[in-house]
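Novice: I'll drop the sequence and a predicted model, then ask my questions.
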Amino acid sequence: MENLGYYNGIFGLIEEMVIPMNDRVHFFGDGVYDATFSANHVVYLIEEHIDRFFNSAEQIKITIPHTKAEVKAILEEMAAMVEAEESFVYWQVTRGTAPRNHAFPDTKANFWITVTPFELRNIKERMALTAMEDTRHLHCNIKTLNLLPSVMASQKASEEECQETVFYRGDIVTECAHSNVSILKDGMLKTHPNDRYILPGIAKSHLIMACKALKIPVDETAFTMSEMEAADEIIVTSSSNFCSAVKTLKGRPVGGKAPKLIEVIQDYLVAEFRVYCGLE
C-alpha cells in the first residue's frame, strides 16, 4: 500500500479513513502522540518511542487500550505493509469519543496510527535557525496533541526560510519547535536537562550516548542564547534528523568551528541507525 491508516482496529488508506466528530481530539486536542520513522520496514528505536508514549499518556491520565507489546506489534505490521522503503510512522491516543464536555468521559480511549512515505534529509547539510520566546505551558515533557505554539513557530521558520525555530525562556534556551537543540563548546556537548520545559528527545538521548561512547564530555545543564550564539557548533536533533549542525541563527552565521567533531558524531549515529534497521 502507498500509505496506511488505523483507527481502533480498522485499517485503510488514510484518505478513506473516517473519524467520529465527537472524538475529543477535535474539541480539546485531548491526547498524546509519538512518532519515528521506518527504514527497510523496521521501525527505528520503537521500544524507546513506545515507552515515551505510555509515559505521556500516564501523565494526563489516559489508559492506552493496548499493552506496549501490542502497540509494537501493530506498528511493525503496518510498517511492513507500506511499500516505501522509508516511512514516517505516527501514532496517537485520544481520551475517547463522547459529547463535548471538559471533564473526562467514562469511555475507552481511541488509538490512531498513520504510516506515510518519508525521505530522510541529508544530515550533512547545515540548518538555518530562527528564534522566539517560549510561551508554551509548563508541561513540555508531555508529547501532547496541543501543538499550536509549535505550529506558529514552524510557520515563522518557513517565512524566514529557516528549517527550525529555537525557543527560549528569558535567556535560557529550551528546545526547538519539533526538535531538541544542543551545543558543542571546547570539545564538550552541552544540552538542556530533561525537565518539564522540554520534550525528552530520544534522538537527544542517543546523541548523549554517542558522545559518551566517543569520549566527548557531556554537560546536561541549561545554556543561554548568548552561549548558543558563541558555541563552536549548534546541533539540532530529532528522530527523523539524527544530528544536524547549524549554519545561521536569526540570519547571522554561527558554528562551523568544529566540523570534524560534528562529522564523527554524525557518522556514529548513522552507523547505529543502519545496524538497527538491518541496512548493514
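Specialist: Yes, it's here. As the structure is a computational prediction, the values presented were derived from the model and not from experiment. Residues are numbered from 1 along each chain as shown.
Novice: can we go C-alpha only for contacts and neighbour counts from here?
Specialist: Fine.
Novice: Give me the contacts around stretch 51-67.
Specialist: Residues outside stretch 51-67 that contact it (CA atoms under 8 Å, 6 or more residues apart in numbering): 31-34, 68, 93-95, 108-111, 141-144.
Novice: Tell me which residues of it come out buried.
Specialist: For stretch 51-67, the neighbour count (16 or more other CA atoms under 10 Å) marks 52-57, 62-64 as buried.
Novice: One more: stretch 95-109?
Specialist: 95-98, 109.
Novice: end to end, how far does it reach?
Specialist: End-to-end span of stretch 95-109 (CA to CA, to the nearest Å): 5 Å.
Novice: How about the secondary structure of residue 62?
Specialist: Applying DSSP: H, G, I helix; E, B strand; the rest coil to residue 62 yields a three-state assignment of coil.
Novice: For residue 247, list the residues it contacts.
Specialist: So residue 247 contacts 126-129, 253-256 (CA under 8 Å, 6+ apart).
Novice: then this one, side by side with the first:
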Amino acid sequence: MEDLAYYNGKITRLSDMMVPFNDRSHFFGDGVYDASIAKNGIIFKLDDHLERFFNSMALIDIQPDFAKDDLRALLGNLCQKLDADELFVYFQVSRGTAIRNHSYPQPLKPNLAIYMTPWQGDFSGQNRLRLMTLPDQRFELCHIKTLNLLPNVLASQKATLQGLDEVVFHRNQRVTECAHSNISILTNGVFQTAPLDHWILPGIARKYLLLASQALGFGVSEQAFTIAEMLAADEIIVSSSGALCAPVSEIDGCPVGGKDDERLQQLQTKIYQDFFKETAVE
C-alpha cells in the first residue's frame, strides 16, 4: 500500500476512510494524538511516544480499551503493510462516538485512528529554518497533546503565507515553543530549553537532545529564556519528531545563529546516529 488509514479495526487507503459523524473529535477536538517517524518498519522512540500518548489520555479522562503492548503491536503490523522504507506515523484517540453534548456519557468506548504515509527525512543538517514570533494565545494545557490546535493552525498559516518555516510563541517575552515544534538554544556551550510545564509539550526530540548534549559534554539547562536571549544565542534549534535537530538562520527578518557550527554538527551527528542505529535492520 502507498498509504494507510486505520479506524477501530478497519484498514483502508487514506482517501477511502470514513469516520462517524458523531465522533467527538468532529465537534470538540475531544481527543489526543501522537506521531513519530519510522524506518525499516521500526518506529523511532516508540516507547516514549506511547508513554506520552497514554499520559495525555489520562490527563483528559479518556480510558482506553487497549494496552500499550496492544498498540505497539498494532503499529508495528501496520508498518509492514506500507511499501515505503521511511514513514510518518500518526495515531490518535477520541473520547468516542455520542450525540453532541459538552458533557459526555460514561462509560464511552474511545475511537482509535491511525494513519501512515511515506516520509523522507533530511539528515544533512544543512537546511536552516526561517521563523517569526507571535504572542502565545493558546490555552494553558499545552503539555497535553490534544487535538485542539486552532491557534497553532492560524499561526502556522501566517508563517506559510510569508514563506517562513515556523512560528515561535512567547508569553510576555518568555519563549515557550513553536507552533508544531520545541525550540532550544545553544549559548556558550550550554544547551538550554524551556522547563516542562503547562506551557510546552514534553517533546521526545527535546528529551533526546538534552541527553545527547550531556553525552557530548555540553552544559545543559532547563530554564526559560526570553526573545532577546534567543536572538543573541550562538545557535537556535527547532526539534520535533520529523525534524530532530533543525537550526535556525532568521527570526522576524533578522539573521540569527551560525556562531557555534561545531557543537551544532556534533549534536546533529549524535541524534541522527541514534535514529539510524535504532531503526537499523539486523
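Specialist: Yep, it's here. Quick caveat, the model's predicted, so the values are computed rather than measured.
Novice: List the TM-score for the superposed pair.
Specialist: Scored against TM-score structural alignment, normalised by the length of structure 1, the superposed chains reach a TM-score of 0.98; 280 aligned residues with a CA RMSD of 1.0 Å.
Novice: ok, back up a step: of the contacts of stretch 51-67 of structure 1, which is the nearest to residue 185 of structure 1?
Specialist: residue 141 (25.8 Å; CA to CA).
Novice: ok, and the closest non-adjacent residue to the counterpart of that closest one in structure 2?
Specialist: For residue 141 of structure 1, the equivalent position in structure 2 is taken to be residue 143, counting by TM-score structural alignment. Among residues not flanking residue 143 of structure 2 along the chain, residue 201 sits closest, at 4.3 Å (CA to CA, 6 or more residues apart in numbering).
Novice: That neighbour -> structure 1?
Specialist: By TM-score structural alignment, residue 201 of structure 2 lines up with residue 199.
Novice: Could you do residue 229 of structure 2 as well?
Specialist: So, by TM-score structural alignment, residue 229 of structure 2 is matched to residue 227.
Novice: again, but for residue 40 of structure 2
Specialist: Counting by TM-score structural alignment, the partner of residue 40 of structure 2 is residue 40.
Novice: Cross-check the contact I'm expecting between that match and residue 280.
Specialist: No - using CA atoms under 8 Å as the test, residue 40 of structure 1 is too far from residue 280 to be in contact (10.9 Å).
Novice: So these two - more neighbours on which side?
Specialist: residue 40 (17 against 9; other CA atoms under 10 Å).
Novice: and the residue nearest to that one when sequence neighbours are not counted, how many neighbours?
Specialist: Closest residue to residue 40 of structure 1 apart from its sequence neighbours, by CA to CA, 6+ apart: residue 85 at 5.1 Å. Residue 85 of structure 1 has 15 neighbours, counted by other CA under 10 Å.
Novice: Only the buried residues of the lengthiest helix in structure 2, if you could.
Specialist: Longest helix in structure 2 by number of residues (criterion: DSSP state H): helix 261-278. By 16+ other CA under 10 Å, the buried positions in helix 261-278 of structure 2 come out as 263-264, 267-272, 274-275.
Novice: which outside residues touch stretch 2-17 of structure 1?
Specialist: 1, 19, 78, 81-84, 110-117.
Novice: Sitting in strands, which of those do you find?
Specialist: The members of the contacts of stretch 2-17 of structure 1 that map onto strands under DSSP state E are 110-117.
Novice: most neighbours, which of those residues?
Specialist: residue 115 (30 neighbours).
Novice: Tell me how far the closest residue to residue 199 of structure 2 other than its chain neighbours lies from residue 240 of structure 2.
Specialist: Setting aside the residues directly before and after it, residue 199 of structure 2 is nearest to residue 142 in space (CA to CA, 6+ apart), at 5.0 Å. Distance check for residue 142 of structure 2 against residue 240 of structure 2: by CA to CA, it reads 15 Å.
Novice: Tell me the one of the ones in strands among the contacts of stretch 2-17 of structure 1 nearest residue 89 of structure 1?
Specialist: Once CA to CA is applied, the member of those that ends up nearest residue 89 of structure 1 is residue 115, at 4.7 Å.
Novice: Could you pull up the residues touching that closest one?
Specialist: 3-5, 78-79, 82, 87-90.
Novice: Just the buried ones out of the residues you listed, please.
Specialist: Buried among those by 16+ other CA under 10 Å: 3-5, 78-79, 82, 87-90.
Novice: tally of neighbours for the counterpart of residue 216 of structure 2 in structure 1?
Specialist: Counting by TM-score structural alignment, residue 216 of structure 2 corresponds to residue 214 in structure 1. As a burial measure, residue 214 of structure 1 scores 13 neighbours (other CA under 10 Å).
Novice: contacting residues around the closest residue to residue 214 of structure 1 other than its chain neighbours?
Specialist: Nearest non-adjacent residue to residue 214 of structure 1, counting by CA to CA, 6+ apart: residue 265, 7.9 Å away. The contact partners of residue 265 of structure 1, taken as CA under 8 Å, 6+ apart, are 207, 210-211, 214, 243.
Novice: circling back: average offset between the longest helix of structure 2 and structure 1?
Specialist: On superposition with structure 1, the mean distance recorded for helix 261-278 of structure 2 (mean CA distance after the TM-score superposition for structure 1) is 0.4 Å.
Novice: against structure 1, where does that helix fall?
Specialist: Using TM-score structural alignment, helix 261-278 of structure 2 pairs with 259-276 in structure 1.
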